[in-house]
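> The sequence isn't on hand, but the structure is:
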């Protein structure tokens, strides 16, 4: 996709759907990656929403997107979902939607478009979006990660999405990293250490009095030593995880997205330095660590890229 966008000759657009832990977004996307702004539709979900309610919201968002551009010729649907996903059963069980586990995507979107429905982990879709229109253009062996309220990711290998047996390849947030707490080396998941909520909780445990990631960013900008240490702890953990991924998969580049990656102007630089320090092999140290090249449309572009590439 870095050289040419796969095309569906009889069609002008695909329907992109992004299922997150708190919301569902849908939109029409042209074959060259332009989101039809008037078609963007959002529905709110949440932990208390059961499977039927989430299914209704997903379908409503998709119908609204299609209705906004009735003259568009839509040839396929691409769906990116928070995980875990299960590609063999064509279902999703987002952790933040516990009552909607086992949501059957084909049943939810059946009959809306005269074309195939493609499903992938949201991290896989972000990687496809970065590879198509973002920071990973031209990099056919790469990873995209998101550092936000959680940590997720996805791979492009050989220019194609690498999904794994069940579709969950890229769950970087659930690998273990080492941190030093006082004089003790502690193993914890990357998400617990590096994501926004975990970083804020750690800072508060050290005596910092802020409450949110935005507060932490302000304190970091003001030079607060606890905030500086908290951000460094997060970036170091992300760098360690990237070093492991680059060593295992021989990656060309990793793109970092997500709101918490903007907690400090030098966050990406800190991650890059940590990845270099944790990489034992020269080929892993050659892996470039860059910020995302996408805007807020990244998840929808990724779902569209999935539909086009599939």
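Nice, thanks for sending it over. This is a predicted model, so every value here is computed, not measured.
> C-alpha from now on. contacts and neighbour counts both.
Fine.
> Which parts of this protein are helices?
51-67, 105-109, 122-133, 190-194, 196-205, 213-221, 225-249, 267-278, 282-285, 298-309 (DSSP state H).
> Would you tell me which of these gets closest to residue 157?
helix 225-249 (8.7 Å; CA to CA).
> re the thing from before, nearest to residue 162 among the helices of the chain would be which one?
helix 122-133 (7.5 Å).
> for the residue nearest to residue 170 when sequence neighbours are not counted, what are its contacts?
In this structure, residue 170 finds its nearest non-sequential neighbour in residue 154, 4.1 Å apart by CA to CA, 6 or more residues apart in numbering. Counting by CA atoms under 8 Å, 6 or more residues apart in numbering, residue 154 touches 121-127, 143-145, 162-163, 169-171.
> Return the closest of those residues with respect to residue 305.
residue 125 (7.4 Å).
> and the closest residue in space to that closest one that isn't next to it in sequence, how many neighbours does it have?
Residue nearest to residue 125 in three dimensions, not counting chain neighbours: residue 302, with 4.1 Å by CA to CA, 6+ apart. Number of residues near residue 302 (other CA atoms under 10 Å) recorded here: 31.
> Surely residue 302 is in contact with residue 80?
Yes: proximity of residue 302 to residue 80 meets the contact threshold set by CA atoms under 8 Å, at 7.4 Å.
> So for those two, which residues contact both of them?
Between them, residue 302 and residue 80 share the contacting residues 122, 124-125, judged by CA under 8 Å, 6+ apart.
> Go through those residues and say which is closest to residue 103.
residue 122 (15.0 Å).
> From residue 198, how far off is the closest one?
To residue 198, residue 122 is 21 Å away according to CA to CA, to the nearest Å.
> Looking at these two, which is more packed in?
Taking neighbours as other CA under 10 Å, residue 122 and residue 198 compare with residue 122 leading, 28 against 19.
> How much space separates the more buried one from residue 208?
33 Å.
> Could you do residue 95 as well?
In terms of CA to CA, residue 95 sits 29 Å off from residue 208.
> Comparing those two, which shows the higher neighbour count?
residue 208 (18 against 15).
> Next one: that one relative to residue 195, how far apart?
17 Å.
> Next: residue 135.
Taking CA to CA, one finds residue 135 at 21 Å from residue 195.
> Compare the two (neighbour count), which wins?
Per other CA under 10 Å, whichever of residue 135 and residue 195 has more neighbours is residue 195, with 27 against 22.
> Okay, that one and residue 232: tell me how far apart.
Distance from residue 195 to residue 232, by CA to CA: 12 Å.
> Take this one as well and set it beside the first:
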């Protein structure tokens, strides 16, 4: 029986998803558990183990060549540990070693969720075939990853490309990371909503104060809601342009819940990018929506794991 599948895990603060992934990007077996994010570390691991055991119960498990994990971060791939901000029970948690207790001798690869999304977009999405790309998850946080020289570049700890903590306002608001004026502090969903509320926007009768509700109000013409998204777009434009100047990326791919705002976000972002990406070698930079959707974490974890195997088809970006 050929070993031609990757077992992938996508671990976040809301859900732990797992799948067996093949070289064409199909997911013939899936498993999922809610993340017990407010419980202790052992309880969270129990949910991960339950997902793995469900996958291992499939007859296809005998074809698994490696395990890939995309996790909320920070992660330390070199140490095999994770410290997700939204899972307090895991601080310096030895996730790779714990997964090996279930998966045995299979090689295990760990990357941050932004890097996983980047691997997915380079393999099956909007960065396919690109030599240099920044792929971003703009949601409750702002994460990202890099493609350099046509290859995924996770960096030594699996966090390279974490654009959310580039400072774009030197005297800006303090960020929980310890910095000031970070992209995430301005452009994440909760901060888009926070700024709109602070400046006088009020939700409708349903009381929805999410970034999606702000986007709906902006679409309907509310000037405060529109201004909050324009400020987020400017922060993203500055961070993207800075990354392009450093690494000569040719495309920025944006996914995550905030990207669901569509042209409320992308129209000002494209316009404002021209204010920052002014050097001759970055003027051709384009910004596009992500294409891999909710399976990005699983596809990307598989593609990242396949980098260390001889499996064909995974993560080639061709």
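Cool, got the structure. For clarity, every value in this text was computed on a predicted model and none was experimentally measured.
> how about JSON lines for the helices of structure 1, with distance to residue 176 of structure 1 added?
Shown next, in JSON lines, are the helices of structure 1 (distance: least, CA to CA, whole Å):
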{"stretch": "helix 51-67", "distance to residue 176 of structure 1": "31"}
{"stretch": "helix 105-109", "distance to residue 176 of structure 1": "31"}
{"stretch": "helix 122-133", "distance to residue 176 of structure 1": "18"}
{"stretch": "helix 190-194", "distance to residue 176 of structure 1": "6"}
{"stretch": "helix 196-205", "distance to residue 176 of structure 1": "14"}
{"stretch": "helix 213-221", "distance to residue 176 of structure 1": "23"}
{"stretch": "helix 225-249", "distance to residue 176 of structure 1": "8"}
{"stretch": "helix 267-278", "distance to residue 176 of structure 1": "14"}
{"stretch": "helix 282-285", "distance to residue 176 of structure 1": "19"}
{"stretch": "helix 298-309", "distance to residue 176 of structure 1": "26"}
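> Tell me how many other residues surround the counterpart of residue 192 of structure 1 in structure 2.
Mapped onto structure 2 by TM-score structural alignment, residue 192 of structure 1 lines up with residue 185. Using other CA under 10 Å, residue 185 of structure 2 has 27 neighbouring residues.
> Would you mind confirming that residue 185 of structure 2 makes contact with residue 191?
Yes: contact criterion CA under 8 Å: residue 185 of structure 2 and residue 191 qualify, at 6.1 Å.
> still on that earlier bit, the match of residue 192 of structure 1 and residue 270 of structure 2, how far apart?
The separation that residue 185 of structure 2 has from residue 270 of structure 2, given CA to CA, amounts to 20 Å.
> First-to-last residue distance for stretch 193-211 of structure 2?
5 Å.
> how long is stretch 160-180 of structure 1 from one end to the other?
37 Å.
> Now do it: everything it contacts.
83-88, 120-121, 123-124, 127-128, 140, 143, 145, 150-156, 185-192, 233, 237, 240-241.
> Spatially central residue for structure 1, please.
By CA atoms, centre = their mean, structure 1 has its centre lying nearest to residue 123, at 3.8 Å.
> on that earlier part again, list just the nearest of the contacts of residue 154 of structure 1 to residue 57 of structure 1.
Checking the contacts of residue 154 of structure 1 one by one against residue 57 of structure 1 (CA to CA), the nearest turns out to be residue 122, at 17.7 Å.
> Please pull up the equivalent of that closest one in structure 2.
So, by TM-score structural alignment, residue 122 of structure 1 is matched to residue 113.
> One more: residue 158 of structure 1?
Match for residue 158 of structure 1 (TM-score structural alignment): residue 149.
> Please spell out which residues along stretch 216-234 of structure 1 are buried.
Neighbour counts over stretch 216-234 of structure 1 (16 or more other CA atoms under 10 Å) mark 216-220, 226-234 as buried.
> and it, which stretch of structure 2?
Under TM-score structural alignment, the match for stretch 216-234 of structure 1 is residues 214-232.
> go on, stretch 18-27 of structure 1?
Residue span in structure 2 matched to stretch 18-27 of structure 1, by TM-score structural alignment: 10-19.
> just how off-centre is that stretch within its chain?
12 Å (CA atoms, centre = their mean, to the nearest Å).
> again with stretch 41-61 of structure 1
20 Å.
> what sits up against that stretch?
17, 19, 21-27, 62, 64-65, 96-103, 108-109.
> What's the end-to-end length of that stretch?
Terminal-residue distance, stretch 41-61 of structure 1 (CA to CA): 5 Å.
> sorry, back to before: name the residues that touch the match of stretch 216-234 of structure 1?
Contacts for stretch 214-232 of structure 2 (CA under 8 Å, 6+ apart): 186-188, 192-193, 195-196, 199-201, 203, 261, 264-265, 268-269.
> What's the ChimeraX line that selects buried ones from those?
Buried residues among the contacts of stretch 214-232 of structure 2 (16+ other CA under 10 Å), as a ChimeraX selection:
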select :186,187,188,192,193,195,196,201,261,264,265,268,269
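> Between all of the contacts of stretch 214-232 of structure 2, which two are separated the most?
Within these, 203 and 269 form the most distant pair, 24.3 Å apart (CA to CA).
> filter the contacts of stretch 41-61 of structure 1 to the buried ones?
17, 19, 21, 24-27, 62, 64-65, 96-103, 108-109.
> what does residue 95 of structure 1 align to in structure 2?
Checking TM-score structural alignment: residue 95 of structure 1 goes with residue 85.
> list the contacts for the closest residue to that match other than its chain neighbours?
With CA to CA, 6+ apart as the criterion, residue 85 of structure 2 has its nearest non-adjacent residue at 6.5 Å, and that residue is residue 73. Contacts for residue 73 of structure 2 (CA under 8 Å, 6+ apart) come out as 82-85, 112-113.
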